[in-house]
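Asker: quick check, what structure comes out for this input:
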Amino acid sequence: MDSHISKVKALYKGHSASETSNKESENGICQECGNLNGFGDDWSTWCTPCNSKHFIDEFPSWASGNNNVDELIRKTQINTSHYESTFEWIPYEQFTDIKFISKGGFGQVFKATWSNGPILYWDREKKRWFRWPRVPVALKVLFNSQNISSDFLSEITSHLKLYRSSNTCSEIVRCHGISQNPESKEYIMVLEYCARGDLGKYLAENFDDLTWSKCLDHLLDIARGLNTIHSEGLMHRDIHSGNLLIDVSYAAIGDLGLCRPANSSVSKKDVYGVMPYMAPELLRGKPFTQASDIYSFGIIMWELSSGHRPFPNIPHNFNLALKICDGFRPEIVEGTPECYKELMQKCWHENPIKRPNIANIVREIEKWLNDILEGDDVWSKADSSRNTIKKLPKIKIHSEAVYKSRLLPTVNNELFVKRSIVTHEVIIKRSRESCNELSCNHSQASCDEFRISNNNY
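Answerer: Predicted coordinates for the structure are as follows:
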């Protein structure tokens, strides 16, 4: 599994040893305070008390223009425990070679080169941060964020602790900091750049070359990332293939806490996301839980098995929401291994309580990958079936199939009950017709009662 450290080594392996000899500390001991470092590896060591002081000393040298943004950055910097969790205000003029990538429901994404680059360690001799220069980054420009809400920033704050909890969490897209477009005044999240784009784009371009082993590698990365999120008591709330990113050799989860309007507080009743990935309880207006993320993960499993986005040829409207609440799911692809199918169906089970937790999912996928290494022919046979699937014609995407996060309609419980009553009435009518045709000897009341009690609506 690659990490940000290995990527740094790959990008900057040309630097000489002398350039990295002035680290703030050596051999696990901070040379400024004499205490043990909280973190260390071949490329950096980190003393949180000393580096917190360095950050504090630099507070007067920058300002975002928004007190809430400044407070978010300062609090994060004071608690930084290793270089991969650094978070800072990044002046817009440090970005060059800016190129448009895509547009989503709440922002648009650009690729850029960050001229200064991220912090690696404190250089004691030069009394400044040593950085890796000219790093490629993704810039997520947040629509209508000129008056960014404190509620939105609080959501970002809760997710930033993920980087503090894991030294090399490569399955979560790193957030380097915040910037601002000087013309539009819209705020920008500066994110790790993943070279192969989002999962939907990646599958469209590479599905024909993917084996089950490679798909399971990506699925395991996503599961591990989600496990990191859930182990911190957090939820993603908007897992779909547009928020899962592929770098050269691994997959990572992105857009944590960013899938909602940046300029307003959001009602707990509002549901934002991509409808085909949203759990039925959410579409009924129920609270979000970690089990809701598991449902979305199940849909991602289907996407990796089919090479298609879910429900591409129908409108993503209120009728689809009703059908999902009724149990409508993507059709399982022929040749999918039975163990994979069973786990996928458990993940998208209508009852959240019956969905597996992410830690067990991680263990199951690890077992499958081990089975492949040991030559289990279940997966080699599945690869043969997969070759047949690859020859099928591509599905045309409906003009009303929306794969961007947005405010979704919810199924009113009262409406759902009324719809169920109408369904019962249709069943009763049909049962009466059947009784008449068969000259049934039972009373009409008992026949109606039997039909209703034996139809689970």
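Asker: contacts, neighbours, all on C-alpha from now
Answerer: Fine.
Asker: my guess is A204 meets L304, correct?
Answerer: No: the criterion here is CA atoms under 8 Å, and A204 misses it with L304 at 10.6 Å.
Asker: those two: which has the busier surroundings?
Answerer: L304 (22 against 13; other CA atoms under 10 Å).
Asker: can you tell me the element that one falls in?
Answerer: For L304, the host element (DSSP states H and E) is helix 290-306.
Asker: tell me which helix or strand comes right after that helix.
Answerer: helix 318-325.
Asker: what's the span of stretch 303-311, first residue to last?
Answerer: Using CA to CA, to the nearest Å, the end-to-end distance of stretch 303-311 comes to 10 Å.
Asker: just the strands from the stretch 1-150 of the chain, written as ranges.
Answerer: For the stretch 1-150 of the chain, the strands defined by DSSP state E, counting those that start in this stretch cover 25-26, 29-30, 39-40, 45-46, 88-89, 95-103, 107-114, 119-123, 128-131, 135-142.
Asker: any idea which of these is most buried?
Answerer: Mean neighbour count (mean count of other CA atoms under 10 Å) peaks for strand 45-46 among the strands of the stretch 1-150 of the chain, with a mean of 26.
Asker: who does that one touch, helix- and strand-wise?
Answerer: Helices and strands touching strand 45-46, by 3 or more CA pairs under 8 Å, 6 or more residues apart in numbering; DSSP states H and E, are strand 25-26, strand 39-40.
Asker: who wins for proximity to C169 among these?
Answerer: Ranking the helices and strands packed on strand 45-46 by proximity to C169 (CA to CA) places strand 39-40 first, at 14.2 Å.
Asker: E186 is in contact with N144, correct?
Answerer: Yes: here N144 reaches E186: they are 6.5 Å apart, a contact under CA under 8 Å.
Asker: ok, I78 to T86 distance?
Answerer: 10 Å.
Asker: who has more neighbours out of these two?
Answerer: Set side by side, I78 and T86 show more neighbours around T86, with 23 against 18, by other CA under 10 Å.
Asker: ok, and the closest non-adjacent residue to that one?
Answerer: Nearest in space to T86, with sequence neighbours left out and distances taken as CA to CA, 6 or more residues apart in numbering, is T80 at 6.0 Å.
Asker: what residues are up against the most centrally placed residue in the chain?
Answerer: Nearest residue to the geometric centre of the chain (CA atoms, centre = their mean): I253, 3.8 Å. Applying CA atoms under 8 Å, 6 or more residues apart in numbering, we find I253 in contact with 171-173, 222, 225-226, 243-245.
Asker: one more, please, to line up against the first structure:
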Amino acid sequence: MEQLTNHKHKSDILLSGKNITITLSQPEQNTEKLFKNKKCNKCKRERTCDENEKICHTCFKIKTMLKSSGNKVIDDFIIYTQINNDSRRGKLEFVPYEQFKNIKFIARGGFSKIYKATWVDGPIKNWDDIKHKDRNIIRDKNYTVVLKELNKSDNITSEELNELKIFYQIYSDDSANNVLNKTFISKYFGITQDPDTKDIMIIMRYYSSGDLIHYINKNFYKINWEKKLDRLDDIIRGLESLHSLGIIHRDLHSGNILFSNLSTYIGDFGISKSAIESTDNNEIYGIIPYIAPEIFLERKYSEASDIYSFGMIMWEFMTGRRPFWDLNHDAYLIIDICDFLRPPIVTNAPDGYIDLMKECWHSDPEKRPTAAEINTRIWKMRKIEKENFKNNNPTKIIKSPDIGPVTVENNSGAIYKSRSLSLIIQSAISSRSLSVISSSSSRSQSAISLKSSRSRSTIFSRSSRSQSTNFEADKRKSKGNLLVVEGSNRNGYFTKEIEFDINISSNQPSNNGEQYVTKEIDLDINVL
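Answerer: Okay, here's the model as predicted:
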């Protein structure tokens, strides 16, 4: 708890901005005498200072070289990232809007609009040299970025910079457990401002392969299980980085998983929170299929809530489809999820994969594995799969109508954008409570009538069992027909599992009567 409290204290400093009083201005000519290891009048750190300004070289460069936004909230935060940590990682800057060209609208989300653009000067490549007054800054020119314009952010508050604060907290932490894992967190560069709307735009790295939705839609049958496990390993290491700092993502879904040619990254920390952070805002945001059932039942977010979401991402890698793609995302689905509904197990996977996935979406958050435990188990699966691949015995991806990218036309009820869900959740919980009361009443009435009906039930029991046996036989009469089985299982939920019942005497072809329409899935805007 002591470590988490320190991180909370760090967030409080970021929110206040009271310790920073640097004024950004244009470069000035100075002739100075150097003083070694003096306390800087601005950042109050023991650094190399000059006689004229009485400030360190880092603060001097910030004052003379970096641009001001004209917004104290933004400038205070930007300056804090520059001077508070000697690490080159996590530093941000304000970039004038005219620095961007070829601005192209990509998509619209619940809370933002996404653009692709070219940053003319580009990000700073040698942040380490900012503390040396005589060294020039080198930039990566004509750099492709994403601009995320926050809706109605013209009067932005410190709290609304949460996404960048989370990024800074992750990237400025150089603890041994975080040094490698944080490389699987998406990269942020700073802030700009739309000159027309005055809305704030967050500057982020552009990932050429898009989000998980697009990656799977394009590559599902091209990527083997070794590559899938590689990508999942990246994701869980990024999540482990968050959790090691006491940060809960709270909105982990396929639209926030980003791909480059070589690696995979977790993005979008707009509603991420510290595990110990208290808030008066009880609003729930997200995408229903990825939200853990305990959140619908008005319990607090925890690291285990993120693990549930990761389990859904595992299912997505396995099937090529988003969870509950064929259902309306409404109060009824929330009720079903709270009553243990999970996506169907419709295909094969490497040994241990399905068991791990089911553990991740266990109804009891205490029984879900941690990110570190998942990392270890996926690493072992990946090692085995690599050996299998070398021996020409990899886990095969079996083609069937039940896997692969698919969308159902006119299914507007399946909503894969983060949105406010509190009213829907309230409706679902109220309906579920009434259902429980009604069910309890029915059981009481059944108990009263059971005694009087027991003798009659004995008379008809043999006949009923015979009819039931015939009914079950009828359901299984065709070779290869898919049978949907629902029932309670040991993991505390029920799922629909596709089973094949083979009737040797049947020659009828396999056909489940379902029609699928396959097309490219639209970009999930909350990706970035």
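Asker: thinking again about what came up before, mean deviation, the helix holding L304 of the first structure versus the second structure?
Answerer: Averaged over the aligned pairs, helix 290-306 of the first structure sits 0.5 Å from the second structure after superposition, using mean CA distance after the TM-score superposition for the first structure.
Asker: what's that helix aligned against in the second structure?
Answerer: Counting by TM-score structural alignment, helix 290-306 of the first structure lines up with residues 303-319 of the second structure.
Asker: centre of the chain to the matching stretch, how far?
Answerer: 9 Å (CA atoms, centre = their mean, to the nearest Å).
Asker: ok, back up a step: need the counterpart of the residue nearest to the centre of the first structure in the second structure.
Answerer: Aligned partner of I253 of the first structure by TM-score structural alignment: I266.
Asker: can you count the residues close to the residue nearest to T86 of the first structure?
Answerer: Residues within reach of T80 of the first structure, counting by other CA under 10 Å, total 24.
Asker: was I right about it contacting L162?
Answerer: No: with contact defined as CA under 8 Å, T80 of the first structure does not reach L162; the gap is 11.3 Å.
Asker: now do the helices in the stretch 251-400 of the first structure.
Answerer: 280-283, 290-306, 318-325, 338-347, 358-373, 377-389 (DSSP state H, counting those that start in this stretch).
Asker: take those helices and write them to CSV, including distance to S6 of the first structure.
Answerer: As requested, these are exported to CSV (distance: least, CA to CA, whole Å):
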stretch, distance to S6 of the first structure
helix 280-283, 39
helix 290-306, 26
helix 318-325, 42
helix 338-347, 31
helix 358-373, 22
helix 377-389, 30
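Asker: pull the number of nearby residues for the corresponding residue of the first structure for D194 of the second structure.
Answerer: Using TM-score structural alignment as the criterion, D194 of the second structure maps onto N181 of the first structure. Per other CA under 10 Å, the neighbour tally for N181 of the first structure reads 14.
Asker: I'd say N181 of the first structure and I188 touch.
Answerer: Yes: with contact defined as CA under 8 Å, N181 of the first structure counts as touching I188 (7.2 Å).
Asker: for D75 of the second structure, give me its contacts.
Answerer: Taking CA under 8 Å, 6+ apart, we find D75 of the second structure in contact with 68-69, 94.
Asker: which residue lines up with it in the first structure?
Answerer: In the first structure, D75 of the second structure lands on D70 (TM-score structural alignment).
Asker: which residues touch I178 of the first structure?
Answerer: Taking CA under 8 Å, 6+ apart, one finds 87-90, 187-190 in contact with I178 of the first structure.
Asker: switch the cut-off to 10 Å
Answerer: 64, 69-70, 73, 87-92, 139-141, 187-191 (CA atoms under 10 Å, 6 or more residues apart in numbering).
Asker: okay, how far is it across stretch 297-315 of the first structure, tip to tip?
Answerer: Rule used - CA to CA; the end-to-end distance of stretch 297-315 of the first structure is 22 Å.
Asker: quick check: buried residues in that stretch?
Answerer: Across stretch 297-315 of the first structure, burial judged by 16 or more other CA atoms under 10 Å covers 297-312, 314.
Asker: how far is that stretch from where the chain is centred?
Answerer: Between the centre of stretch 297-315 of the first structure and the centre of its chain there are 15 Å (CA atoms, centre = their mean).
Asker: ditto for stretch 132-151 of the second structure
Answerer: Computed by CA atoms, centre = their mean, the chain-centroid distance of stretch 132-151 of the second structure equals 26 Å.
Asker: following the longest helix along the first structure, which helix or strand shows up next?
Answerer: Counting by DSSP state H, the longest helix found in the first structure is helix 413-438. Going down the chain from helix 413-438 of the first structure, the next helix or strand is helix 444-453, by DSSP H and E.
Asker: what packs against that next one?
Answerer: If contacts are counted by 3 or more CA pairs under 10 Å, 6 or more residues apart in numbering; DSSP states H and E, helix 444-453 of the first structure sits against helix 413-438.
Asker: so how much does the helix it packs on differ from the second structure once superposed?
Answerer: Counting by mean CA distance after the TM-score superposition for the first structure, helix 413-438 of the first structure comes out at 4.7 Å.
Asker: go through that helix and flag the buried ones.
Answerer: So for helix 413-438 of the first structure, counting by 16+ other CA under 10 Å, buried means 424, 427-428, 431-432, 435.
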